[in-house]
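Sequence isn't available, so here's the structure alone:
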């Protein structure tokens, strides 16, 4: 399982979302990836997930939020659901 956070350098909520996602990924021992959609590679990855706003989050390829800050509890619940917990 992997947790991807789509970010942009100018995104005001991205630093907080990155901190939350990193903590959740560490707590559940899952892979964490940060994708900057401001880079050519990140833009391609974002388009593959239909992400055009930040912060956005995908868990194992499924986008669970676009353009909003996902609270820690909600993100934990989404991970637990996919882990069958």
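Done, it's in. Quick caveat: nothing in here was measured; it's all calculated off a predicted structure.

CA atoms for contacts and neighbours, from now on please.
Noted.

Report the secondary structure state of residue 74.
helix (DSSP: H, G, I helix; E, B strand; the rest coil).

the strands in the chain, which residues?
Secondary structure of the chain by DSSP state E: the strands cover 2-7, 31-36, 56-59, 62-65.

Dump these to CSV, plus distance to residue 71 and mean neighbour count.
Below are those laid out as CSV (distance: least, CA to CA, whole Å; neighbours: other CA atoms under 10 Å):
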stretch, distance to residue 71, mean neighbour count
strand 2-7, 13, 24
strand 31-36, 16, 17
strand 56-59, 11, 23
strand 62-65, 11, 14
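
want to compare, so here's the second one:
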């Protein structure tokens, strides 16, 4: 299953619309979606591991794909390709 992690922060004005984007997309696609606060211990580890400089940032299958608002067509193409590679 494709795993999407959205790194967010409570003070981030861009994070709520990106959260909604992934929530809607996860309803449409069969993905495992979670949100992680960048200031939590898990978020700090992910930030360091992936050298994340801004929020929101989106990891898909543990790889950084998006910073800021994702493009829907690109996001669905990536998810589709990763699902195909799992078969």
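Yes, it's here. Just so it is clear, the model here is predicted, and its values are computed rather than measured.

What's the TM-score once they're superposed?
TM-score of the superposed chains, computed with TM-score structural alignment, normalised by the length of structure 1, equals 0.84; 84 aligned residues with a CA RMSD of 1.7 Å.

out of the strands of structure 1, which comes closest to residue 79 of structure 1?
strand 56-59 (7.5 Å; CA to CA).

list the helices and strands the closest one packs on?
Packing contacts for strand 56-59 of structure 1, counted by 3 or more CA pairs under 8 Å, 6 or more residues apart in numbering; DSSP states H and E, involve strand 2-7, strand 62-65.

So for residue 78 of structure 1, which of the ones you listed sits nearest?
Across those, residue 78 of structure 1 has its closest neighbour in strand 62-65 (8.1 Å, CA to CA).

Name the surrounding residues that touch that closest one.
49, 56-58 (CA atoms under 8 Å, 6 or more residues apart in numbering).

which of the residues you listed lies closest to residue 14 of structure 1?
Using CA to CA, these come closest to residue 14 of structure 1 at residue 56, 8.8 Å.

tell me the contacts of the closest one?
5-7, 63-69.

before we move on, back to that, with distance to residue 22 of structure 1 added, can I get the strands of structure 1 in CSV?
Formatted as CSV, those follow (distance: least, CA to CA, whole Å):
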stretch, distance to residue 22 of structure 1
strand 2-7, 9
strand 31-36, 6
strand 56-59, 12
strand 62-65, 16
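
mind listing what the spatially closest residue to residue 57 of structure 1 that is not a sequence neighbour touches?
Distances taken as CA to CA, 6 or more residues apart in numbering put residue 5 closest to residue 57 of structure 1, at 4.7 Å, once the chain neighbours are dropped. Residue 5 of structure 1 makes contacts with 17-18, 21, 32-35, 55-58, as judged by CA under 8 Å, 6+ apart.
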